[in-house]
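Asks: predicted coordinates and the sequence they were generated for:
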Amino acid sequence: MKSIFTKAAVAALALGFATEAMAEEWNVSVWGKRRAFTEHVEKLAELVSEKTNGEFTMNISYGGLSKNKENLDGISIGAFEMAQFCAGYHADKNPTITVLELPFLGVNTLEEEVAVSNAVYASDAAQKDLARWNAKLLMPSPMPQYNIVGTGEPRDSLDKMNGMRVRATGGIGQAFKAIGAVPTSVTATEAYNAMESGVVDTVAFAQHAHFAYRTIDQATWWTANLNPGTVNCPVVVNIDAYEGLSDAHREVLDSSIAAAMDHYLTNYGKTLAKWDEVLAEKNVTKVELSEDEIAKFRATAADPIREAWIEKMEAQGIPGQELYDLVMETLKKQRM
């Protein structure tokens, strides 16, 4: 009897270890608070858990694991398994995907932003680039064109933007610099205080971020049609963690991305629909620049910055022209 009990106990213990070994728990580093920008991460975690009956779970941390500018570093050392970051936070660490932050690319919709992002992410150049940080590009965080909010006299011409202190990163920051503004790359979480204290006059964000970081609460005006570009903020996973998944869990993760992105796009549409209501509630004036002013902005910023970017990439052995052409070709296909 003792022998039978012992064998049963050992078998039960072994089963417990096997079950534990099958379980997979990932830590995910994002920042701020839950918002439209993170809904695909939330949905992905939900789907993965549902499909695996809780065997594969993701613990999403909003700032508790790392600062947003350090998420890629955290991925590289395996401090967590998944993270979101923005290319413009550290362009030197992820130069290939900064092609998606060039000003005035002509991307008009979130669906187009998804298409061009996925095309660049799938390129050999981008995958090699991010692999230096042990990072695999998983999915984009598409955002609409940025526009600026500010206080005081509306900046409705390039002349009035000369000397303007603006919170803007990446290619958008370069575009503003080209017309005489002074860009600063304070993080999204610092933007409200920077605006309140006068460190910046204006803040460039997509709509969800003006909501999430309350910059709209200080604004008296916003540019409705400037549309200089957007930032690119991928979700990445640690390559070792990804390759260490069981085949079943990896398939669940990969197959859930499309649904997570669909959820993101649907949810973001609600945010855009709410935007006009909030502007009216807060008496924020819509400022529309003339077509001539926008054309001047594009001529001053788009071509020179693009050509300088391509030249810089090629000098580093990165196929800058090829990546830019890939974006343009993808846009054409998307519109057919």
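Replies: Cool, got the structure.
Asks: C-alpha from now on. contacts and neighbour counts both.
Replies: Fine.
Asks: what ranges do the strands span in the stretch 101-250 of the chain?
Replies: Along the stretch 101-250 of the chain, counting by DSSP state E, counting those that start in this stretch, strands occupy 135-139, 147-150, 165-167, 182-184, 202-205, 221-223, 235-238.
Asks: which of the ones you listed is buried the deepest?
Replies: strand 202-205 (a mean of 27; mean count of other C-alpha atoms under 10 Å).
Asks: ok, V149 to L245 distance?
Replies: 44 Å (C-alpha to C-alpha, to the nearest Å).
Asks: then this one, side by side with the first:
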Amino acid sequence: MRKYLNRAAIAALSMTFATEALATEWNVSLWGKRRAFTEHVEKLAELVDQKTGGEFTLSISYGGLSKNRENLDGISIGAFEMAQFCAGYHRDKNPSITVLELPFLGVSSLEQEVDLAMALYKHPAVEKDLGRWNATLLMPSPLPQYNLVGVGDAPATLADFAGLTVRATGGIGKAMETVGAVPTSMSATEVRQALDSGVIKAASFAPHAHMSFGTIENGKWWTTNLNPGSVHCPVVVNTDALADLSDAHRDALLSSVDEALAYYIDFYNNKTMAAWGPALEERGIEQVTFADAEIAAFKEAAAAPAAASWIEENTARGLPAQELYDMITGMIAGDS
């Protein structure tokens, strides 16, 4: 009887160890707090857990694993398996995808932005660029056009931006320079304090971030139609970790991307934007709309020079910059 029980115990333990061996947990590095910007990652975790019966899980951390500007570095050394970052935080580390941050590209919807990003991610030059960090691009975090929340007197014309310190990264920062503003790059989590202390006078964000990071709490005005562009913030995975997944787990992850993005877009369009107007009105924030002629002049001054500079700079890096730019602008033109 003792011999039988020993065998049974061994078999039970073996089954336990086998089950544990099959379980996979990935650490995911985000920042801030759960918000519209992270809903696709949250949905992805839910779908992967469901499809694998809990055998593959994504453990999401909001700032506990890395600083947001260091997420790509963390991916490169395998400190965690998945992360989100914004290209404009370190343009030299991911120059190929900054084409999507050029000002006044004319992206008209979140759906279009997803199409552009997913096409760009498949380009061999882009794969090679991110491959330097052992990173595989998984999905974008599509954002609407950025606009400014500011303190002090509201600008009446674009000339009023002269000398104004503005938190603006990437191509948006370049665009703001053309109207005399002084752009500064800082992470989203630093913006509220900088605005409240007077280090900056305005901040460029998408609506969800203005709400999430509190710029509207003390903000006095909001630009409704500058629309210079948006930042590009992909979700990446460690390439080795992706390769090490079982076929079933890898399929569960990759097959969930489209549904996660669809959920994100629905959430942003129907929940975040529905809350944005009332949030401004409740706080008495002045909404500033510039004349069409001024916006046209802004676009003319900013768009072409920024594109030419980007192409020249990144051609010198060895990227097929003109090809990447033509691909993106050609897709946009084809949709219009």
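Replies: Thanks, I have it. All values reported here derive from a predicted model rather than from experimental measurement.
Asks: about what we covered before: just put the strands of the stretch 101-250 of the first structure in JSON lines and tack on distance to K312 of the first structure.
Replies: Output for these, formatted as JSON lines (distance: least, C-alpha to C-alpha, whole Å):
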{"stretch": "strand 135-139", "distance to K312 of the first structure": "23"}
{"stretch": "strand 147-150", "distance to K312 of the first structure": "27"}
{"stretch": "strand 165-167", "distance to K312 of the first structure": "24"}
{"stretch": "strand 182-184", "distance to K312 of the first structure": "21"}
{"stretch": "strand 202-205", "distance to K312 of the first structure": "25"}
{"stretch": "strand 221-223", "distance to K312 of the first structure": "31"}
{"stretch": "strand 235-238", "distance to K312 of the first structure": "25"}
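Asks: closest to A79 of the first structure out of those strands?
Replies: Taking C-alpha to C-alpha, strand 235-238 is the member of the strands of the stretch 101-250 of the first structure nearest to A79 of the first structure, at 9.2 Å.
Asks: helices and strands around that closest one, which ones?
Replies: Where contact means 3 or more C-alpha pairs under 8 Å, 6 or more residues apart in numbering; DSSP states H and E, strand 235-238 of the first structure is packed against helix 71-76, strand 82-84, strand 135-139.
Asks: so which residues of the stretch 101-250 of the first structure form helices?
Replies: 110-121, 124-131, 158-161, 170-178, 191-197, 207-212, 239-243, 247-281 (DSSP state H, counting those that start in this stretch).
Asks: mind telling me what element the counterpart of G330 of the second structure in the first structure is part of?
Replies: When the first structure is aligned by TM-score structural alignment, the residue opposite G330 of the second structure is E329. If you go by DSSP states H and E, E329 of the first structure is part of helix 320-334.
Asks: stretch 128-138 of the second structure maps to which residues in the first structure?
Replies: The aligned range for stretch 128-138 of the second structure is 128-138, by TM-score structural alignment.
Asks: sorry, back to before: of the strands of the stretch 101-250 of the first structure, which approaches T300 of the first structure most closely?
Replies: The nearest among these, by C-alpha to C-alpha, is strand 182-184 at 15.3 Å.
Asks: just give me the mean distance for that closest one relative to the second structure.
Replies: With mean C-alpha distance after the TM-score superposition for the first structure, strand 182-184 of the first structure departs from the second structure by a mean of 0.6 Å once superposed.
Asks: quick one: list the elements packing against that strand.
Replies: strand 165-167, helix 170-178.
Asks: so which of the ones you listed is nearest E46 of the first structure?
Replies: helix 170-178 (31.8 Å).
Asks: show me what that closest one is packed up against.
Replies: Helix 170-178 of the first structure packs on strand 182-184, helix 291-315, going by 3+ C-alpha pairs under 8 Å, 6+ apart.
Asks: now with 10 Å?
Replies: helix 158-161, strand 165-167, strand 182-184, helix 291-315 (3 or more C-alpha pairs under 10 Å, 6 or more residues apart in numbering; DSSP states H and E).
Asks: now the helices and strands packed on strand 235-238 of the first structure as JSON lines including distance to N94 of the first structure?
Replies: Output for those, formatted as JSON lines (distance: least, C-alpha to C-alpha, whole Å):
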{"stretch": "helix 71-76", "distance to N94 of the first structure": "9"}
{"stretch": "strand 82-84", "distance to N94 of the first structure": "13"}
{"stretch": "strand 135-139", "distance to N94 of the first structure": "11"}
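Asks: what is the end-to-end distance of the match of stretch 128-138 of the second structure?
Replies: First-to-last residue span, stretch 128-138 of the first structure, C-alpha to C-alpha: 14 Å.
Asks: returning to what we had before: dump the helices and strands packed on strand 182-184 of the first structure into a markdown table; add distance to V120 of the first structure as well.
Replies: Below are those laid out as a markdown table (distance: least, C-alpha to C-alpha, whole Å):
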| stretch | distance to V120 of the first structure |
| --- | --- |
| strand 165-167 | 26 |
| helix 170-178 | 16 |
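Asks: fine, thanks again, bye for now.
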